[in-house]
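Asker: need coordinates for the following:
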Amino acid sequence: MGRGVIVADRVAAFVVGVGLIAAGAGALAWRYDLIPDAPARLRFSWLPDATQTEWWPWATGAAGVLLVLIGLTWLIRHFRSRGVGRLQLLGSDHTGRLTADANAAATAAGHTLTRTAGVRSSTGRVVADRGQLVAELNLTIEPTADLGTVQAAAEQASHELHRIVGRDDLHHRVQLHVARHEETSARVR
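Answerer: This is a model prediction of the structure:
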């Protein structure tokens, strides 16, 4: 998700949340007669008249279509994949197009990191993040891992990935997750 979608979500959630809290508090206050001079029943005199007019079906239909479009837009914005499948490589021109499977290259880079002492597991993928192409390597390391060794291996894997893909606009992000417990090998008796 982009920052604009996140901001819009938070603002909408705040407005809807405050509105629901206010409506709920008002309903409870009305139910327990905490509002002075509140009527026993709510009546909207304009509502029966409005439903009998010619424009009412058109207005409710337009409101329904508008809500459906807003809902579909919301779903599309939230379920848009950030993943990058294939990257166009240098050397592509009108005679042909050279492409590479970006995620396979990132996965291979992550796999090479699992050979490093202290790295329990690793995954890799290439995503489009805020308009930039980013190779993400996620490492799970042992609590006793030497961070200098892991850093050197991650830098080497990132450099190799950059060299293999051959794209100058490829950025790298390495995230380290420390395992809660040291991995123990099985005992044989």
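Asker: okay, CA-based contacts and neighbour counts for the rest of this
Answerer: OK.
Asker: now Asn138. Nearest residue, chain neighbours left out?
Answerer: Gln175 (4.8 Å; C-alpha to C-alpha, 6 or more residues apart in numbering).
Asker: packing partners for the helix or strand hosting the one you found?
Answerer: Here Gln175 sits within strand 170-178, counting by DSSP states H and E. Packed against strand 170-178 by the contact rule (3 or more C-alpha pairs under 8 Å, 6 or more residues apart in numbering; DSSP states H and E) you find strand 132-141, helix 147-165.
Asker: need the contact list for the residue nearest to Asn138.
Answerer: Applying C-alpha atoms under 8 Å, 6 or more residues apart in numbering to Gln175 gives the contacts Glu136, Leu137, Asn138, Leu139.
Asker: and His171, by the same measure?
Answerer: His171 neighbours (C-alpha under 8 Å, 6+ apart): Gln132, Leu133, Val134, Ala135.
Asker: and if we set it to 6 Å?
Answerer: Contacts for His171 (C-alpha atoms under 6 Å, 6 or more residues apart in numbering) come out as Val134.
Asker: following up with a second sequence; could you model it the same way so I can compare the two?
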Amino acid sequence: MKLNTLMSMCAGRALDAIHYCVLKPPAEGYESAMNTLRQRFGNTAVIVQAWVRKIMDRPRVDIPRLGEFADDLENCYQALSALGFTQELNNQSSLRQIVGKLPKFLQNRWSSKNYELKSKNIVPELEHVVKFVRASTWEVNDPVFGNGTREAALAHHKLKKTSFSTSIHFQQRSKGDIYAVCSQSHPVETCRTFLGMKRTNC
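Answerer: The predicted structure follows:
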């Protein structure tokens, strides 16, 4: 029963590595399976590097996947803490890379949190980032007020993309919108002066 339970909890390379154990007597097979798993996958350095890669090698996180990132980050922190290897990510360079994977509005918010910690003579550590990401996830996914946060973030993102259009200014008069280039009262999409401009002049 122990051997069957152990094998049901394994997958991929780990399961392939202990398949041979089912051919042995149950007690012997269980001991062989445990020894194989310890030798191949129980090495502390292997576990630590696997968690570090899972956090550091992922792309930037968007809002819908923020909860998943928060879970992985917290599990990584707990695993490194249990093994005594938090220093692997507990440095300013690694923390900066982790924060850099967050949506831009959360990166800006972390800057304020970072200043707040340092003003109290506290050096930001992995634990602070983990708590920040978790709290941000709760805020974004709040059933009552979370949508507003998401919409504000998306609006900020769209605003950056439309910076070109916002750079064209109109003067409001009683007759309607006056295009600033030719000062005629007509929509910008029909302005010959604007349409004839080179892209570098816009």
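Asker: TM-score for this pair?
Answerer: Here the superposed chains carry a TM-score of 0.25, computed using TM-score structural alignment, normalised by the length of the first structure; 82 aligned residues with a C-alpha RMSD of 5.5 Å.
Asker: next, format the helices and strands packed on strand 170-178 of the first structure as TSV and append distance to Asp9 of the first structure and mean neighbour count.
Answerer: Below are these laid out as TSV (distance: least, C-alpha to C-alpha, whole Å; neighbours: other C-alpha atoms under 10 Å):
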stretch	distance to Asp9 of the first structure	mean neighbour count
strand 132-141	22	21
helix 147-165	34	16
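Asker: the ones you listed: which one's closest to Ile76 of the first structure?
Answerer: With C-alpha to C-alpha, the closest approach to Ile76 of the first structure among those belongs to strand 132-141: 20.3 Å.
Asker: what does that closest one contact?
Answerer: Applying C-alpha under 6 Å, 6+ apart, the contact partners of strand 132-141 of the first structure are 118-127, 170-179.
Asker: quick one: that strand to strand 170-178, angle?
Answerer: Per axes from the mean of the first three to the mean of the last three C-alpha atoms, to 10 degrees, the angle that strand 132-141 of the first structure makes with strand 170-178 is 20 degrees.
Asker: quick one: secondary structure of Asp177 of the second structure?
Answerer: strand (DSSP: H, G, I helix; E, B strand; the rest coil).
Asker: and the helices in the second structure?
Answerer: For the second structure, applying DSSP state H gives helices covering 2-8, 12-17, 26-41, 44-56, 66-83, 92-99, 104-119, 126-140, 146-161, 163-166, 192-195.
Asker: could you give me the buried positions within the longest one?
Answerer: The neighbour-count criterion (16 or more other C-alpha atoms under 10 Å) identifies Leu66, Gly67, Phe69, Ala70, Asp72, Leu73, Glu74, Cys76, Tyr77, Ala79, Leu80 as the buried residues of helix 66-83 of the second structure.
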